[in-house]
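Peer 1: Quick one: sequence plus predicted model below, questions after.
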Amino acid sequence: MATISQSDLLEEIREIRDIVQDYKPGKNVTLPDKISFPENLFVGLFGRTGCGKSSLINSLKFAAQGRLRKSQWIEVASQEKAGGHTMFRKIANLTQCIYVIDNRGLDNPSAEEVHAEIAAQLDGDRGYSEQVQWLGEEVQRFDIPAVDRKKGHPITCAVFVFSAIHDIKSDFAGLNHLVDFLHRRQGCYPVAVITHVDVAERNDIDILLAVLRVSGIGDIYEVANITNDKTKLDAQYQLNLLNLIERCITIGNDTAVFKHYQRVELEQKAEKAKLGPTEKPVPTAKVSHQGAQSVKRTEKSQEWEMVEWERREVEQLKKDLEKRSMELEFLERDHKMKMEFEKQQHELQMERQKLESREMQLQEEERERRFQEQLRKIEADKREELMRIMEANRSKGHGFLPVINLPGCPIQ
């Protein structure tokens, strides 16, 4: 894979940062109908306790603004009570029109209570002064100036936050159902962020990526967070965070459009229900010119809605196909990993047997060497003793030399 130069990287960061800072909901969105977009984009963070959501907000602020004084940080540890059971809700602005809301909701993704609570937060039914129940846990508001405590804000982009360190062994059962729930409700799939990638093992990150893809999440961003020990972010992580914000902008606009036509469809169904099964608004010759134009606009709107519905159906089919493909890829990868592990285990066993055999051979050679060395020493001692006896006999004047044949030391 080709690497991008540092200058190109910084240029891309500046370009996306300008887009983010200049963003307003609905800007550069072209539609056949006039749609009222919200004044601000609210991004909701959902994740287990300790996955790094508060630090992620600080990192997003740094990436969006290019700098962040420590006095402007969102507090992390001091906002949680001992044991991690109570957590203050937090809201922070990245720009004048982009806000991030910190909420939990993935400690047990399969729980129906969690789905209901997330739905309430997505619809803006939760303010910042009330306590929110997460399966018996209390979540309170963090005091933020210029924010109406009693008023919630509809979340148009949901972001799931996972830690490459703390969530690698978590239970992901039910996550795919939560993803489908959000897609049906928002018209868009959620985004996922993997934090702590700068201090995690690459293999753990790859496993987490595979699990999230199998669960139906396609947009996944790997990021590092600002901490007390790391007050600045590398350029690549800044780019990843800015890409995340830009993706949230797109999802926010798409969700607003989806919600608009969803309301239009409900209103049309309600109007048809009022007319009754036999009554139908049929245009006649007495219909005014304005009425005829209105009917034409309605027909065009319905035609566009049908096209949009078919487009979403095709998109859903593509997503389902991609999801099944990723499931097969994950299973194939898991099978290959098992086969590779068994192969390495067999090779390791064979290598161990070879080492044991070689060790036994070396021990046998060492014993043989010591035996031969001892034997040579004994022969040398016997030869020395024989020479001493012969010298003693010669000095006494004996006329003959005794022939002494010691075992192992023949006399020539």
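Peer 2: Received it, and whenever you're ready, just let me know what you need. Given the structure is predicted, the values throughout are model-derived calculations rather than measurements.

Peer 1: Please count neighbours and contacts with C-alpha atoms only from this point.
Peer 2: Fine.

Peer 1: Look at L178 and tell me its secondary structure.
Peer 2: Following DSSP: H, G, I helix; E, B strand; the rest coil, the label given to L178 is helix.

Peer 1: Relative to A116, how far out is F181?
Peer 2: Between F181 and A116 the computed distance is 10 Å (C-alpha to C-alpha, to the nearest Å).

Peer 1: quick one, which of those two is more surrounded?
Peer 2: Neighbour comparison, F181 and A116: the larger count goes to F181, with 15 against 11 (by other C-alpha atoms under 10 Å).

Peer 1: element containing K61, please.
Peer 2: helix 53-65 (DSSP states H and E).

Peer 1: structure B:
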Amino acid sequence: MTVSRPLNYGRHLVEDDDIQAVVSVLKGDLITQGPTVERFERAISDYVGAKHAIAVSSATAGLHIACIAAGLEPGKKGITSPLTFVASANAMRYCGAAVKLVDIDAETLNISFKELQLSLEDDPEISVVMPVHFAGLPADMQKIRKISGDRIVIEDASHALGARYECGSPVGCGKYSDMCVFSFHPVKPITTGEGGVVTTNDDDLAHKLRLFRTHGIERDPQYLDPDEAFEGDDRLPWYYEQQHLGFNYRLTDIQAALGLSQLAKLDRFIETRKNIARQYDEAFSALPFIKANQTSEAFRRRSGHHLYTVNIALEKIGLTRLEIVKKLYQFKIGTQIHYIPIYRQPYYKELSPFSVLDFPVTESYYQSCLSIPIFQDLQDQEVRHVIESLKKIISV
């Protein structure tokens, strides 16, 4: 079996109606700081069931301003998973806070509830808890919320738009966290090119997030100096105040138009990804040297299916991971490693005395993991091509 195109581990699907939605904004009066961003925010809020959605230029930007709104600063600490993209930990460091890491659970690949509980009990200085919903599978947020007490909980749900908690509620609804951050990078189930959003049910946090998104500038009359903002009863239309040190983290209306169009397809996209995962699960369950992750029926039902990861018994098949990656590339199959753990990054090695021995589950996963193609328009014959190619390469 051959394929006509390269199969990356993930890719966007932009259709004609998505293009027309963007063209419509491009032909309009406002391509940024216009009404389309607000429409997109309302649509996200409605989809996840949250009171507020604050669109930003990337999920990294969202995590950053969420950490600022949570009060992270020098002398404070945040805690997260080592199995994540560097942005999760970096957002805390941008605020000058210290970063703590705890090992993952072998079955879910999310932060270990038991290890997190021990760390929180051992270190009362931790003020922010940031669980990561790895590959789209939500962490056990009910337990995390309970043990976090009055600490601020920020969900890094960059992988998990459209996923659901064990109770059935949508990720991002605010039931178990103070803020939740999603990503719209092109490899995610829906895209705005680059972009992200923070959801919250807290009015005060939402106000802060909007300020930090736009240079720390306030325009709402109720928060302005009345002696400066008014002449008599007339509000000066040009007046604004920079009340905080914020950032230019805005999403454009061009991007929001694409996001709105894509959001209408999210359920279809996730169903397609679920079907791909089912095909992989069935095929790999019969192969002794490949272990697919997060395969329980309950996990598959709740996941956003951003990634499909496997672990390969490299020593038993006599191949290195690099050799497998190269062989798959010859079959036009692209792969990736998700992720090089945070504690292995030079910056964090210098910053903290992390040791691989402190993270045995993460390290075991990392040494043999591989992400294989899963995306919205991956066809059944292409899925079979990935399966058959892996069988050929790994057969012993």
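Peer 2: Thanks, I have the structure now. Source: prediction; values computed, not measured.

Peer 1: Quick TM-score on the pair, please.
Peer 2: The pair, once superposed, lands on a TM-score of 0.27 when counted by TM-score structural alignment, normalised by the length of structure 2; 174 aligned residues with a C-alpha RMSD of 6.8 Å.

Peer 1: Who are the packing partners of the helix holding K61 of structure 1?
Peer 2: Judged by 3 or more C-alpha pairs under 8 Å, 6 or more residues apart in numbering; DSSP states H and E, helix 53-65 of structure 1 is in contact with helix 6-21, strand 41-47, strand 98-104, helix 235-275.

Peer 1: Deepest in the core, which of the ones you listed is it.
Peer 2: Here the criterion is mean neighbour count by mean count of other C-alpha atoms under 10 Å, and of the helices and strands packed on helix 53-65 of structure 1 the winner is strand 41-47, at a mean of 25.

Peer 1: by how many degrees do that one and helix 53-65 diverge?
Peer 2: On the basis of axes from the mean of the first three to the mean of the last three C-alpha atoms, to 10 degrees, strand 41-47 of structure 1 is oriented at 150 degrees to helix 53-65.

Peer 1: relative orientation of strand 41-47 of structure 1 and strand 98-104 in degrees?
Peer 2: Going by the same axes, to 10 degrees, strand 41-47 of structure 1 makes 20 degrees with strand 98-104.

Peer 1: Helices of the stretch 201-350 of structure 2, start to end?
Peer 2: Applying DSSP state H, counting those that start in this stretch to the stretch 201-350 of structure 2 gives helices spanning 203-213, 226-229, 253-263, 266-284, 297-302, 314-317, 321-330, 346-351.

Peer 1: What residues of the first one count as buried?
Peer 2: Same thing as helix 203-213 of structure 2. For helix 203-213 of structure 2, a neighbour-count test (16 or more other C-alpha atoms under 10 Å) marks 205-206, 208-213 as buried.

Peer 1: Dump the residues you listed into a markdown table; add distance to S371 of structure 2 as well.
Peer 2: Shown next, in a markdown table, are the buried residues of helix 203-213 of structure 2 (distance: C-alpha to C-alpha, whole Å):
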| residue | distance to S371 of structure 2 |
| --- | --- |
| L205 | 36 |
| A206 | 35 |
| K208 | 37 |
| L209 | 33 |
| R210 | 35 |
| L211 | 37 |
| F212 | 35 |
| R213 | 33 |
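
Peer 1: Which two among those are spaced furthest apart?
Peer 2: L205 and R213 (12.1 Å; C-alpha to C-alpha).

Peer 1: Mutual contacts of the two, please.
Peer 2: Counting by C-alpha atoms under 8 Å, 6 or more residues apart in numbering, L205 of structure 2 and R213 have no contacts in common.

Peer 1: winner for burial among the helices of the stretch 201-350 of structure 2?
Peer 2: helix 253-263 (a mean of 25).
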